[in-house]
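Trainee: The following comprises the amino acid sequence and a computationally predicted model.
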Amino acid sequence: MTKTRSLYFMGHEQDGEMFNAVSSDANELGAFIFQNHGTAAGTTVELGEFEAGSTLHFAYLVTNGSGGAPTGSLFRTDVEADTNYFAIGDTRSDEASLFTRLGIEDIRNPAHSDFDYNDLIVDVRTTAIPEIAMKTIITGAIASSVLITAPALAQCGGSDYAHKSNATVSTVANASQGKDIVDTAVAAGSFNTLAAALKAAGLVDALKGDGPFTVFAPTDDAFAKLPAGTVESLLKPENKDQLVSILTYHVVPANVMAKDVVKLNTATTLNGQRADIEVRNGNVFVDNAQVIKTDIAASNGTIHVIDSVILPESSNVVETAQSAGTFNTLIAAAKAAGLADFLMNEGPITVFAPTDEAFAKLPTGTVESLLKPENKGKLADILKYHVVNGRVYADQAVKAGSAATLLGKDVTISTKGGAKVNNANLVATDIEASNGVIHVVDSVLLPS
């Protein structure tokens, strides 16, 4: 048995009557619950008792608006196109109840909205009733402080802001029975390939752990976009390490809600590499995958759905340098010093990589001398002075101000007169490799 009630977002005292005049599905959706202006913050409404597993849908009505949300616009959580306008917030629980916060954004034009989904906020509280059902109470956490009115919307016409979010609230028997990330994905029915990949990679137990985790979850359709045979190949036991690398690149070891994701430029993943985050025309992208649904709550974190599989850098430091074509002297020096295997197989490491032009700035004959077998130790010391243990990104390096190298001596990082390592200019930063990160310098660093 599923019973549905709806939350109507109202602007004036007479909006209840106006709703009946402009909406043809008032009887279908259920009773009026909250009024935007007339209902005080903290008001509670008891919705009734439902069987565990029932789904509650909510709606709000714009009864005095224009532009992106004209008068009579009704937005419902059970309509896919309307889910842009709702966001699920933090889920919390006490001994008796599970609380889920639902936020609504009433201005969806990127030029005028702050997209904080706090124009109407309600808490959905579900309480277990032994062997029977759930008692659900809606509490108005904040009476709307930004009212949809004709003057406000007159300034924000144009297309709606496409911020995808999941806004269906499902009752559960009690907080302790809430699904973790893996079970939530399996129950959704559209992440079968992801679930199979997690099992093949041996990551199921990890993602069923305490967390918190944020998972950028590719759908089955997203995996299907990979070249033919890719998924089948990745699922083979001999490719387990590669599969683990890819899957952990989709996981952030923190609970990052959509409202926080849009404030980021990057996110550090369990893989160790950073994924790029960008907002384009109101849509959020992780690398080149678009986020199509957000804030799916699980007991140990949050799921954001993406439309493509994101792939971490698979080339190691040496391979990455080779493909660039401007580090031939550095690679030759690493081989001569016996450090090439280390740079290929160990990690994570950070390399301040001098270009061929940087080596050419050394006094005539210096490079040729260093490459001689009898100078192998001296060459190794110079190269070790360019390598730091751990994956240290540029912002972290600048904040630290110095870094201990493999040689045991520190290099100094500063931004005075431009970003520098000692006296060498940083000309490119944060070049990802499978086992570390590369920062390009325009001079060879020489230990004192």
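Mentor: That came through, no problem.

Trainee: Please make it C-alpha for all contacts and neighbour counts, starting now.
Mentor: Will do.

Trainee: Contact partners for Val440?
Mentor: Contact analysis of Val440 by C-alpha atoms under 8 Å, 6 or more residues apart in numbering lists 352-355, 426-429.

Trainee: Same check on Leu383?
Mentor: Shown in contact with Leu383 (C-alpha under 8 Å, 6+ apart): 333-334.

Trainee: let's see 10 Å
Mentor: Contact analysis of Leu383 by C-alpha atoms under 10 Å, 6 or more residues apart in numbering lists 330, 333-334, 337, 339, 351-354, 377, 405-407, 444-447.

Trainee: again, but for Ala334
Mentor: Per C-alpha under 10 Å, 6+ apart, neighbours of Ala334: 318, 328, 340-343, 371, 376, 379-380, 383-384.

Trainee: CSV for these, including secondary structure and distance to Leu234?
Mentor: Putting the contacts of Ala334 into CSV (DSSP: H, G, I helix; E, B strand; the rest coil; distance: C-alpha to C-alpha, whole Å) gives the following:
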residue, secondary structure, distance to Leu234
Val318, helix, 24
Asn328, helix, 33
Ala340, helix, 28
Asp341, helix, 26
Phe342, helix, 26
Leu343, helix, 25
Leu371, coil, 41
Lys376, helix, 41
Leu379, helix, 40
Ala380, helix, 38
Leu383, helix, 36
Lys384, helix, 35
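
Trainee: Report the buried members of the residues you listed.
Mentor: Buried members of the contacts of Ala334, scored by 16 or more other C-alpha atoms under 10 Å, are 318, 328, 340, 343, 371, 376, 379-380, 383-384.

Trainee: Surely Thr429 forms part of a strand?
Mentor: Yes - assessed by DSSP: H, G, I helix; E, B strand; the rest coil, Thr429 belongs to a strand.

Trainee: That one: neighbouring residues, count only.
Mentor: Number of residues near Thr429 (other C-alpha atoms under 10 Å) recorded here: 17.

Trainee: rewinding a little: biggest separation within the buried ones among the contacts of Ala334, which pair?
Mentor: Largest separation among these by C-alpha to C-alpha: Val318 and Lys376, giving 19.0 Å.

Trainee: The structure to be compared is supplied as follows:
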Amino acid sequence: MVSDGIQASLWQDPLLHGRFRPYTTTMAAATATVFLAICLAFTNAQASGNLVEVLSGNKDFSMLVDLVVKAGLADTVANGGPFTVFAPTNAAFANLDPALVDGLLADTEQLKSVLLYHVVPGRVLSSDLSNDLVVNSAQGSPLRVNIYENHGYQKVTVNGVRVVQPDLEASNGVAHVIDEVLLPPAGGDIVDVLAGDSRFTTLVQAVQAAGLVDTLKSDGTFTVFAPTDEAFARLPAGALDSLVKDVPALTTVLLRHVVTSGTYYSHGLCWEKLTTANNMSLKAGYNKYGNLMVHTAEGRASIVQPDINASNGVIHVIDNII
């Protein structure tokens, strides 16, 4: 709606007076209706192509489209659906280990598995997403969506990978642009993942000694800061043996490495103040060297590998006991 002041100025302007009718409220409404119709027509035109056509029309997805064709999935993605696709850019594929890319190109079934891990049956718009939403991918493994807000700024991630542009709509679904390639996890819960990694032998033994296995295998949204064997080796001589013999003390140490209030991937950790499973304050942030750090009142550590997925949360590898 145009203000009365603007209408008056148009009417009083000697260059317009007598030549044009004033821009009335009725005319404004009519113009808005026409503009809305044009916008809707443009949106429908954009969404008239199927997912393959929409992605093919953007050069940033040429690698993704080529791989979809190579895997024999083009017809399904073009004519099936509706689907939601988390679409990695060419830059995302360029950041993969070349050996991994070569392996995918040589193994069509593995390539198909990776690509289907980026696809969710159904049309899921950004407005449908919620924090810690878990959906099953077409590959079979789950994907976890998180929404983090800090100082009015919102980040949306899927398995810790940022969604950099949501809602590229197509006739048979929608694509959300991501800045990394999603790789299917080995599978399993927090304990399974730790037990399957040789870096965490001491941690797994400590979890067993403290009777926390069932807790960390249960359904939940765990964030675990996992000290490596080398981190435990930095403890003073005899300290670990003493802890193992004192189950309450061992439990206290282990629980301050666990957050149960949500799944915090690295994108959601920065400058967050969290509470551990034994009600201690835990903070995370980047130091002046750009390293992501985490600390409690008892210790500080660097996160040497973030964002290891588990079915019931996420694991961050740390180099010290906190």
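Mentor: Sure, I can see it. Here the structure is a predicted model, which is why all the values come from computation and not from measurement.

Trainee: what TM-score comes out when they're superposed?
Mentor: Once superposed, chain against chain, the TM-score is 0.51 (TM-score structural alignment, normalised by the length of structure 2); 208 aligned residues with a C-alpha RMSD of 4.6 Å.

Trainee: Among the contacts of Leu383 of structure 1, which are located in helices?
Mentor: With helices taken from DSSP state H, the overlap with these comprises 330, 333-334, 377.

Trainee: Using a markdown table, please lay out those residues together with distance to Ala400 of structure 1.
Mentor: Converted to a markdown table, those look like this (distance: C-alpha to C-alpha, whole Å):
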| residue | distance to Ala400 of structure 1 |
| --- | --- |
| Leu330 | 26 |
| Ala333 | 29 |
| Ala334 | 27 |
| Gly377 | 29 |
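
Trainee: Kindly indicate which of those residues lies nearest Ala267 of structure 1.
Mentor: The closest of those to Ala267 of structure 1 turns out to be Leu330 (C-alpha to C-alpha; 30.1 Å).

Trainee: isn't that closest one right next to Thr355, touching?
Mentor: Yes - contact criterion C-alpha atoms under 10 Å: Leu330 of structure 1 and Thr355 qualify, at 7.2 Å.

Trainee: Strands along structure 2, start to end?
Mentor: Under the criterion DSSP state E, structure 2 contains strands at 83-88, 119-121, 133-136, 142-150, 153-158, 161-170, 173-178, 222-227, 258-259, 273-275, 281-286, 292-296, 299-310, 313-318.

Trainee: follow-up on the earlier one: check the contacts of Val440 of structure 1 and tell me the two furthest apart.
Mentor: Greatest spatial distance in the contacts of Val440 of structure 1: Thr355 and Thr429, 13.0 Å, computed using C-alpha to C-alpha.

Trainee: between the helix ranked longest in structure 2 and strand 161-170, how many degrees?
Mentor: Using DSSP H, we find that the single longest helix of structure 2 is helix 25-47. Put simply, helix 25-47 of structure 2 runs at 100 degrees to strand 161-170, going by axes from the mean of the first three to the mean of the last three C-alpha atoms, to 10 degrees.

Trainee: buried stuff in helix 25-47 of structure 2?
Mentor: Ala47.

Trainee: now stretch 304-312 of structure 1
Mentor: Of the residues in stretch 304-312 of structure 1, those buried by neighbour count under the rule 16+ other C-alpha under 10 Å are 304-310, 312.

Trainee: Now distance to Pro151 of structure 1 too, for these, in CSV please.
Mentor: Formatted as CSV, these follow (distance: C-alpha to C-alpha, whole Å):
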residue, distance to Pro151 of structure 1
His304, 35
Val305, 36
Ile306, 36
Asp307, 37
Ser308, 40
Val309, 43
Ile310, 43
Pro312, 48
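
Trainee: OK, contacts around the counterpart of Ala277 of structure 2 in structure 1?
Mentor: Using TM-score structural alignment as the criterion, Ala277 of structure 2 maps onto Leu406 of structure 1. Contact partners of Leu406 of structure 1, counting by C-alpha under 10 Å, 6+ apart, are 349, 381-389.

Trainee: how about the nearest residue to Thr405 of structure 1, chain neighbours excluded?
Mentor: Distance criterion C-alpha to C-alpha, 6 or more residues apart in numbering; nearest residue to Thr405 of structure 1, sequence neighbours excluded, is Val388 at 4.5 Å.

Trainee: Tell me the spacing between the closest residue to Val156 of structure 2 other than its chain neighbours and Thr223 of structure 2.
Mentor: Ranked by C-alpha to C-alpha, 6+ apart and with sequence neighbours excluded, the top spatial neighbour of Val156 of structure 2 is Ile147, at 4.6 Å. Here the criterion is C-alpha to C-alpha, to the nearest Å. By it, Ile147 of structure 2 lies 15 Å from Thr223 of structure 2.

Trainee: returning to what we had before: closest to Glu278 of structure 1 out of the contacts of Val440 of structure 1?
Mentor: Among those, Thr429 lies closest to Glu278 of structure 1 (C-alpha to C-alpha), at 18.3 Å.

Trainee: Just give me which of the contacts of Leu406 of structure 1 are shared by structure 2.
Mentor: Among those, the contacts conserved in structure 2 (both residues aligned by TM-score structural alignment, their matches' C-alpha atoms under 10 Å) are 349, 381, 383-389.

Trainee: Right, I'll leave it there.
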